[in-house]
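Engineer: Build me a model:
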Amino acid sequence: MRSERDIVLPALARLSDTRRRDEAETALIFKRCRLRSSFDSGFTVASGPTRPFNQGLLIRRLISNFCQVEFGRLSMTLNLFLVPAFLLAGVSSLQAADEASALQALKDLNPKKFEVENNDAGQVTSIRIDGCRDLTDEHLRHFAAFPELRELKISHATKFDGSGARYLTDLQHLESLQVGGTRFSNEGLQFLSSHPNLQALQLRHAGVTDDGMTYAAQMPNLKEILVSPKFTKKIADAGVRKLAQSKTLEDLTVEQTFLTYEGSLSAYKNHPSLKTVYLRDVLIGESDIEKLKADHPNANIRVKVLDDKTRPRYQKAIDKHWKN
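Structural biologist: The predicted structure follows:
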């Protein structure tokens, strides 16, 4: 009777014969290895406990670590610096299968708009989802299939509250996150507060509050942020003041709220990296604007206050939240 080693290793070796490999062969290999392509499967590495990974992420971890891999009863230690080329050859095709499956799962949610961009190697680098009522935080687990993802935009997804941001923490190339018309909360910002490469953050009409700005300010490489609370009191002076704690911030945009110089904008005086401030459709006094400009003579300061033309659009919210 053939051992599991006799079955698994020849199957892996066949990967060197062709760059393309059908899903049936992949399923056989991973079934024999007691590894499934679902998100609740995992593998054991010498440095830590079992964690959930899809096939592509599994292989990438295998080729970048010294791992102890469990093949049922058979235990194999692989020095991954010496892995033969046939295993490496399977990575791109595994990744392509993972991405295709994840993209289809997202499309099946029937968003009104679904846009994807790829790099020259065909890997997904940008996803924009708009008008997806069925998108929940658990659906963000599919994004583990996009290791090269750099931009993610989710808008008008009312079941999305940000707790699914935990699935984005391993996307080390993610640079830009935009959420709008969602319930994205402070919890989501907390998950992302230590993300090493997140540089641009847009929070329009979301569930984040002043307290959440503490987590945004902790992001080690944050350069641009836009907050737009739609004239609720979720984000105002207290939150904008907390953002001044970010020493990497270059571009600050605040929309549709009430601000004062003493309450928030004075905290940016002598900020080490601030280059641009854009206050759009805000309630702010003229003297406060002049103080802000005086603090930053070399920065680009733009202010668009509410006027008779734009104010009626927000008057109901202003009366509700800022009447006093």
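Engineer: Could you use CA atoms for every contact and neighbour count after this?
Structural biologist: Fine.
Engineer: now the helices: where do they sit in the stretch 1-150 of the chain?
Structural biologist: In the stretch 1-150 of the chain, helices defined by DSSP state H, counting those that start in this stretch lie at 4-13, 23-32, 55-62, 85-107, listed in chain order.
Engineer: Could you save the ones you listed as JSON lines and add columns showing mean neighbour count?
Structural biologist: Formatted as JSON lines, those follow (neighbours: other C-alpha atoms under 10 Å):
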{"stretch": "helix 4-13", "mean neighbour count": "14"}
{"stretch": "helix 23-32", "mean neighbour count": "15"}
{"stretch": "helix 55-62", "mean neighbour count": "20"}
{"stretch": "helix 85-107", "mean neighbour count": "17"}
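Engineer: Sequence B follows; please return its structure for comparison with A:
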Amino acid sequence: MKNVVMEKDAKQELLGDSATAAEVSDDAGVSEVAAVTKKSWNRRRIGLASTLLLVAVAAAYGGFAFTNSGQAPVSVQPAPLSNQARFSLLKAGLENGTQTALHIDSFEIDDDMLVQLEGLAELETVIVDQGKISDAGIVKFTTFPKLQLVRLRHSPITDQGMATLAECKSLWYVNLPHAACTSKGVGMLRAIPELRQLRIASPKLGNEVCREIAKIQSLRGIHLIDIAVTNEGLKSLASLPYLESLYLDNSAVTASGWRWLYANYPQIHVHVNQSHQDYDPKAHPHHD
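Structural biologist: Have a look, this model is predicted:
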């Protein structure tokens, strides 16, 4: 009996803890022991292979990789945020009151994002330098009671959009360098009581816009881009009672027109094609 027990213990030690009582019974022959031993060894190999595979998967997806030396871990950069996700982060700052300005310059925004800003009571500034905004995108501007400054690049705002901006009574600065409005749309801005600065360009604007701008009596600064302003248009602009700064790019004003302006309105700070004219008696180095 003692010999039987010892033989049983020897078999158990050979097979390991995974062997069952049936596999090491007293009646098991040498061939059975060999078969069981082989089965146990195969299970261990499969288990080891599975473990190595899991380790490899974890290394690939667990947020790190190894250098060629096999020692120092290297961080794996997370996937970049989508434009909507980045916009949502900015929107959260506006909603909790920690920010009063929205400035988009590192990713593209669209109409659907902009309309998500409805009712932000503290929003004062909207600057969009990337992406394209249409009339539909600015429909919520009228829900910003403190909106003061709007700059929309690459945005073809038409007369419909200008009518929307005209409802924003707290605005003092409007900058639309890629608009698609007519002079009629620009004239709508006179409904803004304290509008101080207007910068605009549109392929639909010509010299006639000067008469409409002259009706916006509160203006202090004007910048017209690629609009064929004539000498007569210049006189209309100069008639504004509070005009301090006038920038004209690629206008049709002649040398005699400029001389007339400097003689009659020397207080107006003038830039022509982004630089001072030689006729300007107040010409001096200037940084835009």
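Engineer: would JSON lines of the helices of the stretch 1-150 of the first structure with distance to residue 134 of the first structure be doable?
Structural biologist: Listed next are the helices of the stretch 1-150 of the first structure as JSON lines, based on distance: least, C-alpha to C-alpha, whole Å:
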{"stretch": "helix 4-13", "distance to residue 134 of the first structure": "39"}
{"stretch": "helix 23-32", "distance to residue 134 of the first structure": "28"}
{"stretch": "helix 55-62", "distance to residue 134 of the first structure": "26"}
{"stretch": "helix 85-107", "distance to residue 134 of the first structure": "10"}
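Engineer: Relative to residue 222 of the first structure, which of these is closest?
Structural biologist: Among the helices of the stretch 1-150 of the first structure, helix 55-62 comes nearest to residue 222 of the first structure, with 26.3 Å by C-alpha to C-alpha.
Engineer: State the span of the second structure onto which the closest one is aligned.
Structural biologist: Following TM-score structural alignment, helix 55-62 of the first structure has no partner segment in the second structure.
Engineer: Report all helices and strands that that helix contacts.
Structural biologist: Counting contacts by 3 or more C-alpha pairs under 8 Å, 6 or more residues apart in numbering; DSSP states H and E, helix 55-62 of the first structure packs against helix 85-107.
Engineer: Sketch out the helices for the second structure, chain order is fine.
Structural biologist: 2-15, 30-61, 83-95, 111-114, 159-166, 183-187, 209-213, 231-238, 255-264 (DSSP state H).
Engineer: Could you give the residue range in the first structure aligned to the last one?
Structural biologist: The one in question is helix 255-264 of the second structure. Against the first structure, helix 255-264 of the second structure falls on residues 286-295 (TM-score structural alignment).
Engineer: Could you check the helices of the second structure and tell me which one is nearest residue 275 of the second structure?
Structural biologist: helix 255-264 (13.5 Å).
Engineer: now the closest one against helix 231-238, angle please.
Structural biologist: For helix 255-264 of the second structure against helix 231-238, the angle by axes from the mean of the first three to the mean of the last three C-alpha atoms, to 10 degrees is 30 degrees.
Engineer: Which elements pack onto helix 255-264 of the second structure?
Structural biologist: By 3+ C-alpha pairs under 8 Å, 6+ apart, helix 255-264 of the second structure packs against helix 231-238.
Engineer: Could you pull out the buried residues of the helix it packs on?
Structural biologist: 231, 233, 234, 235, 236, 237, 238 (16 or more other C-alpha atoms under 10 Å).
Engineer: which other residues reach it?
Structural biologist: Contacts with helix 231-238 of the second structure, where a contact means C-alpha atoms under 8 Å, 6 or more residues apart in numbering, come from 207, 208, 210, 211, 213, 214, 252, 253, 254, 257, 261, 265.
Engineer: can you check stretch 241-251 of the second structure too?
Structural biologist: With contacts defined as C-alpha under 8 Å, 6+ apart, stretch 241-251 of the second structure is touched by 217-230, 267-274.
Engineer: And it, how far out from the chain middle?
Structural biologist: Centroid displacement of stretch 241-251 of the second structure relative to its chain, using C-alpha atoms, centre = their mean, to the nearest Å, is 31 Å.
Engineer: what do you get for stretch 314-324 of the first structure?
Structural biologist: With C-alpha atoms, centre = their mean, you get 33 Å for stretch 314-324 of the first structure.
Engineer: Check which residues of it are buried.
Structural biologist: Residues of stretch 314-324 of the first structure classed as buried: 317, 318 (neighbour count, 16+ other C-alpha under 10 Å).
Engineer: circling back to that earlier point, for PyMOL, write a command that selects the buried ones of the contacts of stretch 241-251 of the second structure.
Structural biologist: Selecting only the buried entries of those in PyMOL, with 16+ other C-alpha under 10 Å as the criterion:
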select buried, resi 217+218+219+220+221+222+223+224+225+226+227+228+229+230+268+269+270+271+272
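Engineer: who touches the most centrally placed residue in the second structure in this structure?
Structural biologist: By C-alpha atoms, centre = their mean, the second structure has its centre lying nearest to residue 107, at 3.4 Å. Counting by C-alpha under 8 Å, 6+ apart, residue 107 of the second structure touches 83, 130, 131.
Engineer: Spatially, what comes nearest to residue 284 of the first structure if we skip its sequence neighbours?
Structural biologist: residue 259 (5.4 Å; C-alpha to C-alpha, 6 or more residues apart in numbering).
Engineer: That neighbour -> the second structure?
Structural biologist: Checking TM-score structural alignment: residue 259 of the first structure goes with residue 229.
Engineer: How much space separates its match from residue 205 of the second structure?
Structural biologist: Distance, residue 229 of the second structure to residue 205 of the second structure, by C-alpha to C-alpha, to the nearest Å: 10 Å.
Engineer: May I see the contacts of residue 107 of the second structure organised as a markdown table, with distance to residue 190 of the second structure added?
Structural biologist: Output for the contacts of residue 107 of the second structure, formatted as a markdown table (distance: C-alpha to C-alpha, whole Å):
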| residue | distance to residue 190 of the second structure |
| --- | --- |
| 83 | 35 |
| 130 | 28 |
| 131 | 28 |
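Engineer: tell me the strands in the stretch 51-200 of the second structure, going along the chain?
Structural biologist: 64-66, 73-75, 101-104, 125-128, 149-152, 173-176, 197-200 (DSSP state E, counting those that start in this stretch).
Engineer: what's the closest of these to residue 46 of the second structure?
Structural biologist: Nearest to residue 46 of the second structure, of the strands of the stretch 51-200 of the second structure and by C-alpha to C-alpha, is strand 64-66 at 25.2 Å.
Engineer: now that closest one: which residue numbers in the first structure?
Structural biologist: Using TM-score structural alignment, there is no partner range for strand 64-66 of the second structure in the first structure.
Engineer: So for that strand, what gets flagged as buried?
Structural biologist: So for strand 64-66 of the second structure, counting by 16+ other C-alpha under 10 Å, buried means residue 65.
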